[in-house]
Structures are given as structure tokens and as C-alpha cells.
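> Build the 3D model from these lines:
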Amino acid sequence: MVSASWASRVLIEDIRANNDISAKSLNAILFQRFGVQMAISTLYRVKHKALAEIHGSHDESYAFLPKYCEMIKSTNPGSFVFCAWVQLQEHEKPLVFKSIFISFKGVLDGLKACRSLIGVDGAHLKGNYGGVLLSAVALDANNELYPFAWAIVSGEDTDNWCFFVWNLKNMLKDLGRGNSWCIISDRQKGINLALTELWNEADKRYCCKHLVANWKKAFPGPLLFSLFWKSCGAFSPFTFKKAMEQLDKVNQAGRKWLSNLGDQTRWTKHKFNTELKCDVNKTNFVESFNATLGLDRCRPVLTLLEGIRRNTMVRIASRRQQCETWER
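The predicted model follows:
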């Protein structure tokens, strides 16, 4: 009589209150209320059944994406939404989800008052079918996060980054800033190639946090580590020149390694475009946004998209309420 279906029915409210509850805690609740215990493997099935009933199954969630896009367009006119499906070789099989790109009209209107620096990065999803969440985050005038576009794709490769960059470019074309945008990325898994082919007119920056990881492999040691950050964080040509001179004395190959990165406007602060009014040289702010999603990355794709929408909406609305209290 003590089956997984019965247990999921009597424990659903406990799992709803805490989606991350452990199997050991569920067993303790069953013993306290009903005097029974279940195997740990069975409790994992119980939790899976309950979560599927609470948030919907992963299969059904993907099937609802076309309707979700149409709902966004009808309730938020002016939003930029695109969903792609592919046909497998066997024509008798149904279409398979490929990618989805979303940006709401209200967020795009607020982007006009943000800085022109855009950070892009990917985060792996932990659902049944995996996938990658690609996100674009800007910085507002107070240097706080302003997420405005996100996409779900099958993997982080050149084709999917081309899909994301192409939609991002077409979406930002109507904001009236021309080619004044600057994109900062980690240069990994095809993103640099996608930016070069599809949006070469936009300015580019490299994440120094990812650059230093490769630097330490080629030039280990605390002295070279400090010289790397001194050259990347130099605010004046004089400071940059001093860092290069010290680097030549320690290891001349390090200067050659830095020169292979390309234009200095992409990795050292004293060459950054001053019109942006932003000296950020790391993509930590994009990774911070991905970290705020938390358990949503484990849930079905539709629940994940709603979680991102709610996260962004609450973030912007709370800032507006706070600034309304300022004395003008």
C-alpha cells in the first residue's frame, strides 16, 4: 500500500514548501505521521513525481513554448521573441525544439538609460535534457545588473552563439545608438567568432578573469600574476609602460603573449573607450546574474523562463520604488 504515488500525494505540500528537501527528511516525515519508512531510491521517485506535478514535466514544458511566445507578443507588444524548431531526418517524427530568444519591451525601454557595455555568458541547465542558458546583462548608471535578454539553446557552440548574437544585434538596432555598443565576453566556445562574423562593428572587450587563467598556465608565479593585473588595470599610459618594462625584465615572453591578444582596447583599461564611462574588464556581473537563478536552472524550461521574468521584474520594480523615495 505504501507506493511512490501514495507518498507523493501525502508529501506534496512538504516538497512544495522546500523543493530541495532531502530523502532522509522525507523518510522522517513519513515515520512521524504514518509510522512507515521507504527506500531512499523510492523516495527519489516520490520527489520526482511531486516536482513534476508542482512545476510540470520537462516534456510538457517544451511543448508549451510556442504558445508562450505568442502570449508574450500579445500581452507585451514590442517584445522581441523568437522560437526555433527543427525537423529530424525521419519526417514522420514531430518537430524538435532547438532554441528560444526572449527580451521584453519594458526591459528594452529601460536599456536606453543604461551604459553601452553588454556582458554575455552561458550557464548550463540541470534539467532532464540539459541545455545552456545564454544571457545578456548591461550595467545601469549605478553600476547594478540590468538583464535584458536571454536564450535557451542546446549547447554552447559557434552556431548557437551566432543565433544569440544575430538576434541581439537586430534587437538593439532600434535603440538609436548605432555601433556604440561594447560587448565583453570570455572568448570561449565560439562566441568570439560569432561576434567577429556577425557584429564586427561593435567594440569588444575580453574578460581578464578568464585571460589570467590561461596566463597562469604559461607563466606561473605571484610576480607575473601581479604584473598581469597591473598591465590590465593600468589607467594611464605611464602606468602601463612601467608594467611592460617590469615584465620585460622578468620574462619577455609574457609581453609577446599579451601582444597576441590583439588590440589593447580589448584588455587594458587605459585604452578603453571613454565614451562608455565604464572600466569593467571582467564578466563577473553576468555570472552573478546566472547565480541568482538558483534552483530554477533545475526546473522545466517554462518554469525557468518564468523565474527569469519574475527575477528581472522584481529587480527593476524594487529599484523604481526605492528611487521614488529620493528627495529631488
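> only C-alpha atoms for contact and neighbour calcs from this point on.
Fine.
> Moving C-terminal from the helix or strand where Trp161 lies, which element do we reach first?
For Trp161, the element it lies in under DSSP states H and E is helix 158-172. Using DSSP H and E, the helix or strand that follows helix 158-172 in sequence is strand 182-185.
> The helix or strand that comes right after that following strand to helix 158-172, inter-axis angle?
Heading C-terminal from strand 182-185, the first helix or strand you meet, by DSSP H and E, is helix 191-198. Between helix 191-198 and helix 158-172, the angle comes out at 50 degrees (axes from the mean of the first three to the mean of the last three CA atoms, to 10 degrees).
> Before we compare anything, build this one as well:
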Amino acid sequence: MKLHHKSYTPRDIIAIAWSRWTININYWKAWHARLLALEHVHGNYEKSYAQVPELCRQIEASNPDSLVAWKFDTENRCKYLCVAFRASLDGWKKGCRPLIGLDGCFLKGKYIGVCLAAIRMDGNNGMFPLAVFICRKDDGENWDKFLELIAPKLKKHSLPLTVISDRAQAIISSIETHLEGCNPRSCFRHIFKNISKWWKRDHIKRLAWATATAYKKIHFERNLVNLENAAVGSKDYLMGIGPHLWSRAHFDTIYKSDHLTNNFTESYNSFILSEREKPVCSMIIGMSFLMMKIMYDRKLESSTWDESGVVPRVFKTLTLYKVKQNDFVTHPSGEGTFCVRNYTGQHWTLNLNNHECECCEWQVKGLPCVHAVHLISHLRLPLTHLFLSVKAYRSSYESNIKPISHESDWPEGNEIVLPPTLSRAPRTPKHNRIKGHDENETQARNMKKCSKCLAFGRNKRSCQGGPIKGGADTSSGATGSTRASKRGGGRATGKGVGRVIGRGVGRGASGRGVGRAGAGRGVGRAAGR
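Next comes the predicted model:
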């Protein structure tokens, strides 16, 4: 059978085998059939690992000065592979904010493994991979090696570095070791998951995010007090982490970024989803094709933008702010200082020379706040940060990633590299996704309603009660199918039962049900004695 689409799963193959040839195959046979089809299209997994040294040489030949590194263990089994294309590194240094996200995702091929990644973000908030690291496990040793390899490249940026990650101890320790002096941040989405796990009330979410997103410290403190009143102990937990890691009010203004989460790294994990099941060499080549397409598309798109302007995301935000500019009145003070007041009398002090507003949003984001937009709407001044300009955006994509030749054209290498040891557990795969603590696992079950007895939590196939006739209770002396319980009791199914909320008495081992008609009472099951 030919695998036509990347989204075919073993269960799809089982269904196709039955519908076309009336053959019933088990899950693992379908899984291996899918694996053979993938190998036919993308190459053999074992041979791909043997070609890792030649892959590195091909990348260095087609993309000089790129970072490529690999290592095998004492048994000649591939331990890791690190790739960072020069075009991506140069674009990050020239036109991107000194901000990266660190995250990892699981591979889905025969030998599984993990893909660790460092992701950059351009001025239009578009993610782009900076470096990838293919290894066996997501642990401290591999994060140490990954950051050790890319740290010299990251430190070449003109400004200090900001690193966003989840609160995994392996990543935190590696950042402290290899990126000393950087500005670390913790993804507040992961922090909030712990908060919502311990304090489950709905308004906790609003208070927690209001605390994290406040730009002024006075607003931060007020929201934190409100959060502590609603969830006792949450203040100690958050302050124990360190507000400089997750609070906008405590971010250093030199970085011009107010990002609280590493969602853009999660976007990258979805972006390479189609490549994560391929053999290692095909996977790296496939990733390079995706990166080539992004660079070309964004370069082509930005060629139509005004070079002296700002990127579309910023332009859209400023346009929304301009709609509100009539809500404010300006009072000049002198030497670039102004006071902006709204119709309620609240006012803010602005300094155009230093690009500062009393609301602190301008300093943190590098983007004029609504008060500043009112003031400078008619002034032709470069009042947004350089990283948000079209010129910087274009420079981040001006380099090109050169194509890598196909594996069939590579010469035979002298190195002997074996694939990693298979680590898949010998058990039946889980069919259902593991749900988060804040997801209702029984929501769908609770919505089921029996069409016979109108009770929730069952359907008519599993119902032990009888159907309703006209909504009246006419079940006196009714008999039906019986089934003895494990405790020696019996159940009776009667006809004409209203709702399964009544009382019943079971007599004998047969469990005959006796109904008692009354106001709002009916018998669905009879409890045997």
C-alpha cells in the first residue's frame, strides 16, 4: 500500500486494510507497515544515522561557517547532532531583538529521541529556528552540550541576551552555566498551570495574569495583593520564583520585549511536525527546506513594505491607538516633556527625548503607548525601536540558506555510526491524549442522555430501565430483563418507568422489580436483597 499523505496513522491503515481487502490487522502490524512506507519515501533509519558525518560535511560545503557538530558514544552509536545555519545566525544578529526561546519536542520516528531548539523572533513576532539539537533525551547533559555549542554564537549580538524557557531545572542550570549574564525569563503559562492546579477558582486566572501583565510596579503590587486575598499562598509562590522572571513591571527596559510566554517555541514544534517522524538526515534536510521557504516568502513579502516605516504588526497596533487619541489632551512642559490627560482627569508624564511614559509600556515594549501615540501622531520622529522597523526586518532575512544535495548523491563515508538504542517501552500505546489538570475529563460522558429513561450518564444500549410512555408512571408490577449482581442481589427492568430516581424492592434471586407509582416517583432498577 502506498502512503499518500503524511497524516496517515496506524488506525487509518487498519481501516483501509479492512475496507479494501477485508483484512483485519492489529495495531503493531499497521505501525510497521506505515514505517516501511515512510522508509520507502524518506530512506532507511539505520542508513540515515550512518550518513550523519557526511550530512555535516554537505552542510559545511553548501552553507560555509554554519555550526554543525555531532558525536557518537563508545559503541559508535549516534549521541547528538547540532545544526545552526549561518543565514539564521547572521539574520538574528543584524535585525532581531536579542531574544530567544528554548524548548524541546519528541521525535516520532523509529528511534524516537528529542529535538531541542533555540528559536528567534523577528520584529513582526515571526518565529524562526536559530539552532536545533537532535539527541536521545531531554535532560541536563544534552542541554549543557547544546548551549555550550551555540553560546559563542549567541554572545555575538550587540545587546545582552534574553532567554525564555519553561521552568525545567535542566534548562535553568544550563543557562546559568553557559549563558551567564543573560536575562532569563520563565514562561508564565507554565507558572499559571501550577497556580490553577492548586487554586481552582475561575477568577484566579484573571488576577494572576493581571499581576504578570502590569507594567507599573504599583499596579503589580495591587494585583498581587488581590491575588493573595483570593488564593492564600500564591504570593509566596510567585515571589519565590522571582518577579524579574515573569512580571513585566520588573523586566529590564533595555531588551524592548514584553513577552511572558514561550508560545513561539511551541509554534515551532508544530511547524516541524511533518519532519519529526523522518530519518535523521531527511529530517534535517526537510527542516532546511521549511526554513528556506520562510526566508524567501518573508523576504518577498517585505519587499512591498515602506522601508522607512514599521512592520505590519506594529503599524496595526499604532493604528488602533490612533483611534483613541481624541480621548486625551496634551499639556507641554518643555525640554521634550509633556503631560497627557484624559477626560476623567487622570494624567501621565511623557519624555519624548528618552522615549519614556509614566505608564512604563513604552520603555518595556519599545513601542509607543496610547498616550505617546496621541502626542506624536503628527510628528515625523523615529519613536519606535530599531528592531521594529522594516529595515531591520529585511536585514534579518537578507541571507539565504543554500540547498543540501540529496542523500543518494553523497559519497560513502569511512565512519561507522550506528543508530541509538531503541527505547520504546514494550506496551500498548495510549489511545487518548493525557489531559491537563484544568480539563474536564468527564464532560463528554456527563452530556450523554438515555432516550429510554431520560437519565444522564448512559445511553439506551446500556440502560437497565424501561422506556417512558407519555411521561406518566405506569410501571406497577412491571417485569423485564434481569441480571444478578455480584453481591447476590438482582436488578429488574420494568416497562413504563418514569425516571430512575424512585424506589424499588427486589424479591428473590430473579430480582423481580416492584414499582410504586406516585408523584415524581418511578422505578428504573430494583435493588435485590
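> Report the TM-score for the pair.
After superposition, the two chains reach a TM-score (TM-score structural alignment, normalised by the length of the first structure) of 0.85; 301 aligned residues with a CA RMSD of 2.0 Å.
> Would you mark the buried spots in the helix holding Trp161 of the first structure?
Residues of helix 158-172 of the first structure classed as buried under the neighbour-count rule (16 or more other CA atoms under 10 Å) are 158, 160-169, 171-172.
> Stretch 6-25 of the first structure too?
Of the residues in stretch 6-25 of the first structure, 7-8, 11-12, 15-16, 23 count as buried by neighbour count, 16+ other CA under 10 Å.
> picking that back up, which among the buried residues of helix 158-172 of the first structure gets closest to Gln188 of the first structure?
Nearest to Gln188 of the first structure among these: Thr158, at 9.6 Å, using CA to CA.
> Alignment lookup: the closest one to the second structure.
Using TM-score structural alignment as the criterion, Thr158 of the first structure maps onto Gly140 of the second structure.
> Now for its match: which residues touch it?
169-171, 173-174 (CA atoms under 8 Å, 6 or more residues apart in numbering).
> let's see 7 Å
Neighbouring residues of Gly140 of the second structure by CA atoms under 7 Å, 6 or more residues apart in numbering: 170-171.
> Any figure for the gap between it and Trp199 of the second structure?
In this view, Gly140 of the second structure and Trp199 of the second structure are 31 Å apart by CA to CA, to the nearest Å.
> Check Trp246 of the second structure too.
To Trp199 of the second structure, Trp246 of the second structure is 19 Å away according to CA to CA.
> Tell me which of those two has more neighbours.
A count of neighbours by other CA atoms under 10 Å puts Trp246 above the other of Trp246 of the second structure and Trp199, at 27 against 17.
> Looks like the more buried one contacts Thr261 (just checking).
No - in this structure, Trp246 of the second structure is not within contact of Thr261 by CA atoms under 7 Å, at 8.6 Å.
> Which neighbours do the two have in common?
Common neighbours of Trp246 of the second structure and Thr261, using CA under 7 Å, 6+ apart, are 187-188.
> Surely Thr330 of the second structure forms part of a helix?
No - counting by DSSP: H, G, I helix; E, B strand; the rest coil, one finds Thr330 of the second structure to be strand, located in no helix.
> what's near enough to touch it?
Neighbours of Thr330 of the second structure in contact, by CA under 7 Å, 6+ apart: 338-341, 375.
> So which of these belong to helices?
Those of these mapping onto helices are Leu375, per DSSP state H.
> which one among the contacts of Thr330 of the second structure gets closest to Ile59 of the second structure?
Ranked by distance to Ile59 of the second structure (CA to CA), the contacts of Thr330 of the second structure are led by Leu375 at 51.1 Å.
> element containing the aligned residue in the second structure for Arg319 of the first structure?
The equivalent of Arg319 of the first structure in the second structure is Arg298 (alignment by TM-score structural alignment). For Arg298 of the second structure, the element it lies in under DSSP H and E is helix 280-302.
> does the residue nearest the centre of the second structure sit in a helix or strand, and which one?
Centroid check for the second structure by CA atoms, centre = their mean gives Glu266 as the closest residue, at 3.6 Å. Using DSSP H and E, Glu266 of the second structure maps to helix 263-271.
> Show me what that helix is packed against.
Contacts defined by 3 or more CA pairs under 7 Å, 6 or more residues apart in numbering; DSSP states H and E place helix 263-271 of the second structure against strand 99-106.
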